[in-house]
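> Generate coordinates for the sequence data below:
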Amino acid sequence: MIRCVGGIVHDTNGRLLLVRRRNPPGEGLWSLPGGRVEPGESDETALMRELREETGLSVTVGALVGTVTRPAPSGLYEIHDYACQVRSGTLRAGDDASDARWADAAILATLPLTGMLRETLEEWGQLPRG
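Next up is the predicted model:
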């Protein structure tokens, strides 16, 4: 298993933070920001690093919302998704994200998403509220 983390971030209007993947897996598809936990990193440290790299935002990591597994080229990704709050920064795509945006329900419905993202977010009660 390859341990990964993802950030579930809603703004004050209830919109959900999404990034478009620049690289495989999921190249060109929209997903939650996040990535691999590096050796010696905690989930919290990895998530703060990944969100800063991919979105330019500094976040506070909150509670674990849920965990999913997805196929990886050599095994499985085990992705631990956490609720996060934005502390500071200006939204901009960076690192392995080709775009970053806040999505309300109408926008989310038009975006090509990775895997089972929409269904998983719905199951967890984390779809955009705005």
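
> CA only for contacts and neighbour counts going forward, please
Fine.

> How far away from the center of its chain is the longest helix anywhere in the chain?
Ranked by number of residues, the top helix in the chain under DSSP state H is helix 43-55. Chain-centre distance of helix 43-55: 10 Å, with C-alpha atoms, centre = their mean, to the nearest Å.

> Same check on stretch 66-85?
10 Å.

> Same check on stretch 83-102?
With C-alpha atoms, centre = their mean, you get 9 Å for stretch 83-102.

> this one as well, want them side by side:
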Amino acid sequence: MTQRSPTIPCVGGVVHDDQHRLLLVQRANEPGRGRWSLPGGRVELGETDHQALVREMHEETGLAVEPGALVGRVTRGNYAIADYRCTVVGGTLRAGDDALAARWCDAAELRALPLVDELLDTLEQWGVLPE
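The predicted model follows:
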């Protein structure tokens, strides 16, 4: 009998600026190193999703956010990711410890980037693509 690896709870942030561009980070680590994705990461023991999201968003992007409603959930390998809408409440955009780069993307820029698998389709299904 094959033993399954444990599921790792993660969170991601869906953040739009006042021009309705979407915040993305270029991943510094596997899975998906060098590809662009929503910012986020693992939920640490004892954290709520919202606490983890505030911490991860600051670590990866330098931005302070206020988490909002759940947008959707995805599973990528052993990672169970809950993605939430977020509002920026402070900070300055910069690439943090788990990101090679961070940027706001409009629809054309999003489609031109090397994205993590299934990101474009998922964002479209959730109705959160940038303009």
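
> what range in structure 2 does the longest helix of structure 1 sit on?
Aligned using TM-score structural alignment, helix 43-55 of structure 1 spans residues 49-61 in structure 2.

> ok, Val74 of structure 2 touching Ile81?
Yes - assessed by C-alpha atoms under 8 Å, Val74 of structure 2 is found in contact with Ile81 at 5.3 Å.

> Look at these two and report which has more neighbours.
Ile81 (22 against 15; other C-alpha atoms under 10 Å).

> in what helix or strand does the equivalent of the more buried one over in structure 1 lie?
Using TM-score structural alignment as the criterion, Ile81 of structure 2 maps onto Ile79 of structure 1. Taking DSSP states H and E as the criterion, the element that holds Ile79 of structure 1 is strand 75-89.

> what's the following helix or strand after that strand?
strand 97-103.

> what's the closest non-adjacent residue to the residue minimising distance to the centre of structure 1?
Centroid-nearest residue in structure 1, with C-alpha atoms, centre = their mean: Leu32, separated by 2.1 Å. Using C-alpha to C-alpha, 6 or more residues apart in numbering and skipping the chain neighbours, the partner closest in space to Leu32 of structure 1 is Leu18 (5.0 Å).
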